[in-house]
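*Asks:* have a look at this prediction, sequence included:
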Amino acid sequence: MNSVLIIITVLSCVSANERKVNHIISTLERAVLFFEVNYDRFNLDGVTGYRVLQALLEDTLKRWTLSGPEADSPYTKVEDLVKKVGFTVEMAIKELKLHQPAYFNAFEPILQVNFWTFRPEWTQTDRKLVYPKWRVKECFEEEDSDICMFQILGTWKDYRVNCLDTAKCTKLMTTLYCSDYSLSHQLIYFILAEIKNCTNIVGSQHPQSRNSISTQRLKKIFCTNMMEINLHIEKDGFPVYQRDLFLENIMLCGMIGYSDFYKTRWLEAILSWQYPSGCYVETGRSMHSAEMKQNAFTEHKRVKREDVLLDDNCSCHKTAVAVGALGSYLRFYGISQNVIEP
């Protein structure tokens, strides 16, 4: 009897996961169509989100574990999405070269088709690593994190060398108790350092300790606190102005293997936020409206600098991190057999 119950449970789990996969694919199809229509109006951050999506989908196809007649259709649909996203990203890159040449040149490596790679292993966050408190102010400005990433990528001004290590960036990117976008950008910094194989940085020493903190440890600290932030956002009812950060946290921590970010209830919320046109929207009249900034953000919390609003308040950045998060969910369900709720 126990064996029968186990089989039934496994089959039920597989069926539920296939339904999730189909819902994710349908949502991504609408988001990709939106990108195809508006690619020439997307900024670099928005295009990067779709390039990450392409990489996630390609990795999903390589490791696909769903089987049976019903699995053929979603596999074929994912193949079609990869082709559409890849083609449209290349078209968008041509526009970026024309309209954002300096910013494009600085971040060009992350738009390369083979830049993003993913590990097959899964891990989870550790609540013992939750910060006892968070800094009230952002730890650094977005321009500061951009410079640190340029140094990793080898695109910083006259220093055209990969993995440039500076004391300022080491201090900024290993500072503890950061929150919100400072925290997520700290994680991005070390993701890029690992991808670029910056061995001089991934084992960097924390400025406040004599002991070296490994990259894996730092990433676990960062993702644990990004999880805590997401749980707070959920508890507050997913305020619209915090959904961008919520989605970014899932995309980043999910793509580096933190499976506890793939909560079914979060997936259902993300699917429900999509606008009929396929995008994810902001509220208010304009991202640059002083009234919206005052109402939507508490003191010291910044608005995403690199965002563009399209028709119907469609947000390039929010749509980009949404497709990244959904692509990460799809990879999780597509390559993991008998997935159980994290």
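*Replies:* Right, received. Where do you want to start?

*Asks:* CA atoms for contacts and neighbours, from now on please.
*Replies:* Noted.

*Asks:* what's the neighbour count on the nearest residue to residue 86 once chain neighbours are set aside?
*Replies:* Counting by C-alpha to C-alpha, 6 or more residues apart in numbering, residue 86 lies nearest to residue 54, which is 6.5 Å off, once chain neighbours are set aside. The tally of other residues near residue 54 (other C-alpha atoms under 10 Å) stands at 26.

*Asks:* wait, is residue 327 part of a helix?
*Replies:* Yes. Under DSSP: H, G, I helix; E, B strand; the rest coil, residue 327 sits within a helix.

*Asks:* tell me where the longest helix sits in the protein.
*Replies:* For the chain, the helix with the greatest residue count under DSSP state H is helix 2-38.

*Asks:* report all helices and strands that that helix contacts.
*Replies:* Contact here means 3 or more C-alpha pairs under 8 Å, 6 or more residues apart in numbering; DSSP states H and E; on that basis helix 2-38 packs against helix 69-99, helix 264-272, helix 316-335.

*Asks:* quick one, it and helix 264-272 angle?
*Replies:* Interaxial angle of helix 2-38 relative to helix 264-272 (axes from the mean of the first three to the mean of the last three C-alpha atoms, to 10 degrees): 30 degrees.

*Asks:* returning to that earlier point: tell me who's in contact with the residue nearest to residue 86.
*Replies:* 81-82, 85-86 (C-alpha atoms under 8 Å, 6 or more residues apart in numbering).

*Asks:* take this one as well and set it beside the first:
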Amino acid sequence: MLIKFIFIFIIYSSIQIVYSSNLFSHEFNIKNGGHALYALQQLLNFFESDANNLNLDGLYGLRIAQGQLNALHQNLILSINKKNSLTDKNNIIHSLSIQIERIANISLNRIAYEEKSYLHQFYLIVYHPFVIDYQSRKINKDLIEHGKRNSDFHEEESDKCFAELLGSSDRLNSTKCFISESCWNMMTSPMSQNYRLTHQLLWFLIAKNIDCIHDDIANKNLNHFEDYFCANIYEDARMNLFHNINQDLFLEQLLLCSIIGYEEFLRFDWFNIILTWQHPDYGCFSDKSETIRFHRKTRRHLLLEQEMNNGCLSHKSGLAAGLLATYSRVFLQ
């Protein structure tokens, strides 16, 4: 049974939103913002050199990066009189956004030719920059769940729910913002972990991005879900990095919560670790920096991996692009 995608639930008690302060000096932020932009520039140069092998998974990460760069660019334009030292960096930021558009056009042309139906499913989130509200806040550790959690992730079922949300499913007269009860139950089920948990959050972020969530009650309940998901994702990310389990998952965990404002995900020590994963010659991200090698699916499928030139990984590199752009935004804005 299909139900309208609106959020009329129990009103949860409000959670205080804490806004960030300048923890580091202006010079420190400028310096490290420059490091993040340089790393992103190297990564985009790789993508442009191999754009025909960039699949939708990597492209989505680039669209997130483009949304972050555009937001930073506009912010700096408004404050340029106060931050004249950032004029040159803002020119670089704008040029990187333009470069992403060039890469996207090449990739989309190839995907449209080879996999038209696949592209149709997800065109709403890859044809333009991915824009999401950024609200500086902190995780609520009281929401972290303990005990056995479910990490089972079924790509086909997840894809059906994303396509249903986007209005591109096989259902007759499919319309965006309608979902089935089974998808709702999947995306709100508690005690999730790893990719199952990050994709639950991603589903809500896409719903927000395509204007399925727009009234006050819906936004209040979305904030609760974001608090819940990101508190548990943060705990997963800490353990993931500690055990060096999966860099791709770690990047996804950091990216999805950082773009909506959770400060803890943009730790400076994590930034430095991520920079060490970038290939020194090609600028991309591969599995050569991982202690444990995972069997990766290489078929084209939303949010799964595809190998590019020199062993570079499309999804992992796309996530890194989005995260480097987000670090740039936080350092420089």
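*Replies:* Sure, I can see it. The model shown is predicted, which means the values in this text are computed figures rather than measured ones.

*Asks:* buried stuff in the longest helix of the first structure?
*Replies:* For helix 2-38 of the first structure, burial by neighbour count (16 or more other C-alpha atoms under 10 Å) applies to 10, 13-14, 17-18, 20-25, 27-36.

*Asks:* ditto for stretch 127-146 of the first structure
*Replies:* 130-131, 138-139, 142, 145-146.

*Asks:* who wins for most neighbours among the contacts of residue 54 of the first structure?
*Replies:* residue 85 leads the contacts of residue 54 of the first structure on contacts (other C-alpha under 10 Å) with 24 neighbours.

*Asks:* tell me the spacing between the equivalent of that one over in the second structure and residue 238 of the second structure.
*Replies:* Under the alignment by TM-score structural alignment, residue 85 of the first structure pairs with residue 100 in the second structure. Distance from residue 100 of the second structure to residue 238 of the second structure, counting by C-alpha to C-alpha, to the nearest Å: 30 Å.

*Asks:* then residue 263 of the second structure?
*Replies:* 14 Å.

*Asks:* for residue 4 of the second structure, same thing?
*Replies:* Distance from residue 4 of the second structure to residue 238 of the second structure, by C-alpha to C-alpha: 36 Å.

*Asks:* so for the two, which sits in the more crowded spot?
*Replies:* residue 238 (15 against 12).

*Asks:* and that one? What does it align with in the first structure?
*Replies:* So, by TM-score structural alignment, residue 238 of the second structure is matched to residue 231.

*Asks:* host element of that match?
*Replies:* When elements are assigned from DSSP states H and E, residue 231 of the first structure belongs to helix 215-235.

*Asks:* helices and strands around that helix, which ones?
*Replies:* helix 180-195, helix 240-255.

*Asks:* in the last one, what's buried?
*Replies:* With burial defined by 16+ other C-alpha under 10 Å, the residues of helix 240-255 of the first structure counted as buried are 241-255.

*Asks:* equivalent analysis for the first one, please.
*Replies:* By neighbour count with 16+ other C-alpha under 10 Å, helix 180-195 of the first structure contains the buried residues 180-194.

*Asks:* which other helices and strands contact that helix?
*Replies:* Against helix 180-195 of the first structure (3+ C-alpha pairs under 8 Å, 6+ apart) you get helix 142-153, helix 167-174, helix 199-202, helix 215-235, helix 240-255.

*Asks:* what sits against residue 127 of the first structure?
*Replies:* residue 224.

*Asks:* again, only this time at 10 Å
*Replies:* 221, 224-225, 227-228 (C-alpha atoms under 10 Å, 6 or more residues apart in numbering).

*Asks:* how near is the alignment partner in the second structure of it to residue 227 of the second structure?
*Replies:* Residue pairing (TM-score structural alignment): residue 127 of the first structure is matched to residue 141 of the second structure. Residue 141 of the second structure is 9 Å from residue 227 of the second structure, where distance means C-alpha to C-alpha.

*Asks:* can you lay out the helices and strands packed on helix 2-38 of the first structure as CSV showing distance to residue 121 of the first structure?
*Replies:* Conversion of those to CSV gives the following (distance: least, C-alpha to C-alpha, whole Å):
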stretch, distance to residue 121 of the first structure
helix 69-99, 22
helix 264-272, 20
helix 316-335, 10
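
*Asks:* most neighbours per residue, which of those helices?
*Replies:* Greatest average neighbour count among those goes to helix 316-335 (a mean of 27), per mean count of other C-alpha atoms under 10 Å.
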